[in-house]
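give me coordinates for this.
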Amino acid sequence: MKAIILFGHGARDSRWREPFDRLATLWRAQHPDTPVELAFLEMMQPSLEEAVTFLAGGGVTQITVVPVFFGQGGHLRNDFPVLLEACKKQLPGVKLSATPAVGEDLAVLQAIVDFGARAL
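Below is the predicted model:
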């Protein structure tokens, strides 16, 4: 079984995660047969390890982590690979992969341009 983890930075203000919760809700509505979980680098729960462990406990064998970051900054270049590798070692029966940051995708950038154009 395949699943997806939407991975964000995290923040002290709990309201910061509201768009992530909406994103997960949209995923569930549009892809009900593919589980989705949120995970955060810091300051919020669950951690990446907790989300991977939860999905694996539910029978998931293949997880794609989608970093919901605007760009490939230091956290994604330095911290994230270490976390992902630790999860791979902890759960060798689960195939883990990751996409680039969502902000690196042309369709995402175009959606932001379209959003700005609608504001005019």
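
all contacts plus neighbour counts: C-alpha atoms, from now on.
Will do.

what about Gly73, how many residues nearby?
11 (other CA atoms under 10 Å).

which stretches in this structure count as strands?
2-8, 36-40, 62-67, 95-98 (DSSP state E).

what's the longest one packed up against?
Contacting strand 2-8 under the criterion 3 or more CA pairs under 8 Å, 6 or more residues apart in numbering; DSSP states H and E are the following elements: helix 18-30, strand 36-40, helix 48-57, strand 62-67.

comparing the ones you listed, which comes out most buried?
strand 36-40 (a mean of 24; mean count of other CA atoms under 10 Å).

sorry, back to before: and of the strands of the chain, who's closest to Leu106?
Leu106 lies closest to strand 62-67 among the strands of the chain, at 15.1 Å (CA to CA).

show residues contacting that closest one.
1-8, 52, 76, 94-102 (CA atoms under 8 Å, 6 or more residues apart in numbering).

report the buried members of the residues you listed.
Buried members of these, counted by 16 or more other CA atoms under 10 Å: 2-8, 52, 76, 94, 96, 98, 100-102.

including distance to Val82, could the strands of the chain go into CSV?
Shown next, in CSV, are the strands of the chain (distance: least, CA to CA, whole Å):
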stretch, distance to Val82
strand 2-8, 14
strand 36-40, 14
strand 62-67, 14
strand 95-98, 12
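
out of those, which comes closest to Gln110?
strand 62-67 (18.0 Å).

next, the angle strand 2-8 makes with the closest one.
Angle of strand 62-67 versus strand 2-8, following axes from the mean of the first three to the mean of the last three CA atoms, to 10 degrees, is 20 degrees.

could you also give me the structure for this second sequence? I'd like to compare it with the first:
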Amino acid sequence: MKAILFVGHGTRVPEGNEQVKAFTKKAGAAFPEYEQRTCFLELAEPDIVTSAVECIENGADTLAVVPVLLLSAGHIKKDIPEELEKVQQMHPEVTIQYGSPFGVHDRINDLLLDRLRVKGWVPEEEADILFVGRGAKDPGAIEDFYRIAGELEKHTGRSRVETAFLAAAEPGFQEKMKELAEGERSVYILPYLMFLGLLIKEMDEAAAHYNQVKPGHFTRCDFLGFDERLLPVLESRVAETLEKDAGIHV
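Take a look at the predicted model:
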């Protein structure tokens, strides 16, 4: 029997974890024949090992592990595989199929543009769009982030796309905010984050700080979140994982 194990990042904000569960439940509805669990890498429960063992104890002999993450960085290449290796050592008889994150996808680009439009942005506006990523030490993840930013800028008309990271990469978010606060163009902060968490709070606090001096200068757009348009992306990642060869490789 195969089971699908969705792996979210996890956050100290309970609402964010509930959003992950709601999202995976909706995507998982396309695969009703498989037992399913949603777990978290850190900061929330259940963890990967606990959920995997539950599936195995319920009769699963194959685990299709699907990361609910945006880019292939350290969590994908190191942290999740380390947890899965623990499961494999505990249950060497079980087959583990390890999937891919969302990655670069046209649907995500369309959704980012929609997040801007909802806040009043139009292509004719001469604004700055601050595209903000979580950040990573992995060069491949940073390269993918810039690819997405480049595709975004092809559709932003007279607006200019700037980039920043919240951790582990440069330029830093706070540094870029300070720089853009000195300009005259309105700024739309566009988070490249999947779910609600403390990083969104950091953006809101920074925007509120600078808006005290220049009211309305910064507008924070919504994160990607639970959106129907992303469901086919996750469903495709599940289908790919179910067809993968056994092994915890990326």
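
the closest residue to His105 of structure 2 other than its chain neighbours: how many residues sit nearby?
When the adjacent residues along the chain are set aside, His105 of structure 2 lies closest to Val233, with 7.9 Å between them (CA to CA, 6 or more residues apart in numbering). Neighbour count of Val233 of structure 2, defined by other CA under 10 Å: 18.

gap between Val233 of structure 2 and Ile148 of structure 2?
15 Å (CA to CA, to the nearest Å).

now do Val238 of structure 2
Val238 of structure 2 is 22 Å from Ile148 of structure 2, by CA to CA.

now Gly99 of structure 2
Taken as CA to CA, the span from Gly99 of structure 2 to Ile148 of structure 2 is 21 Å.

please apply the same query to Glu18 of structure 2.
Following CA to CA, the distance that separates Glu18 of structure 2 from Ile148 of structure 2 is 27 Å.

before we move on, what about Ile189 of structure 2?
Ile189 of structure 2 is 15 Å from Ile148 of structure 2, by CA to CA.

out of the two, which sits in the busier spot?
Ile189 (24 against 20).

can you tell me the helix or strand for that one?
Assigned by DSSP states H and E, Ile189 of structure 2 belongs to strand 187-192.

what range in structure 1 does that strand sit on?
With TM-score structural alignment applied, strand 187-192 of structure 2 matches no range in structure 1.

following that strand in sequence, what is the next regular element?
Following strand 187-192 of structure 2 in sequence, per DSSP H and E, is helix 198-211.

which other helices and strands contact that following helix?
helix 173-181, strand 218-220.

am I right that Met203 of structure 2 is in contact with Arg220?
Yes: with contact defined as CA atoms under 8 Å, Met203 of structure 2 reaches Arg220; the gap is 7.4 Å.

any common contacting residues for those two?
Contacts common to Met203 of structure 2 and Arg220, judged by CA under 8 Å, 6+ apart, are Ile189.

run a quick neighbour tally on the aligned partner of Gln110 of structure 1 in structure 2.
Matched to structure 2 by TM-score structural alignment, Gln110 of structure 1 sits across from Asp106. Applying other CA under 10 Å, we find 13 residues neighbouring Asp106 of structure 2.

roughly how far apart are Asp106 of structure 2 and Ser51 of structure 2?
Computed as CA to CA, the Asp106 of structure 2 to Ser51 of structure 2 distance reads 32 Å.

quick revisit: does the residue nearest to His105 of structure 2 count as helix, strand or coil?
The three-state assignment at Val233 of structure 2 reads helix, by DSSP: H, G, I helix; E, B strand; the rest coil.

isn't it up against Phe102?
Yes: look at Val233 of structure 2 against Phe102 with CA under 8 Å: they come within range, at 6.7 Å.

in contact with Cys39 of structure 2, which residues?
5-8, 45-48, 51.

one more pass at 6 Å, please.
The contact partners of Cys39 of structure 2, taken as CA atoms under 6 Å, 6 or more residues apart in numbering, are 7, 46-48.

now Ile4 of structure 1
So Ile4 of structure 1 contacts 36, 63-65 (CA under 6 Å, 6+ apart).

which of these sits closest to Glu85 of structure 1?
Val65 (12.3 Å).

any idea how far Ile5 of structure 1 is from the closest one?
Val65 of structure 1 is 5 Å from Ile5 of structure 1, by CA to CA.

ok, Gln30 of structure 1 next?
Distance from Gln30 of structure 1 to Ile5 of structure 1, by CA to CA: 15 Å.

mind putting the helices and strands packed on strand 2-8 of structure 1 in TSV, distance to Arg12 of structure 1 included?
Output for these, formatted as TSV (distance: least, CA to CA, whole Å):
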stretch	distance to Arg12 of structure 1
helix 18-30	13
strand 36-40	12
helix 48-57	17
strand 62-67	19
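
which one of the ones you listed lies closest to Ala86 of structure 1?
helix 48-57 (8.0 Å).

check the offset of the closest one from the chain's centre.
12 Å (CA atoms, centre = their mean, to the nearest Å).

over to stretch 100-116 of structure 2?
10 Å.
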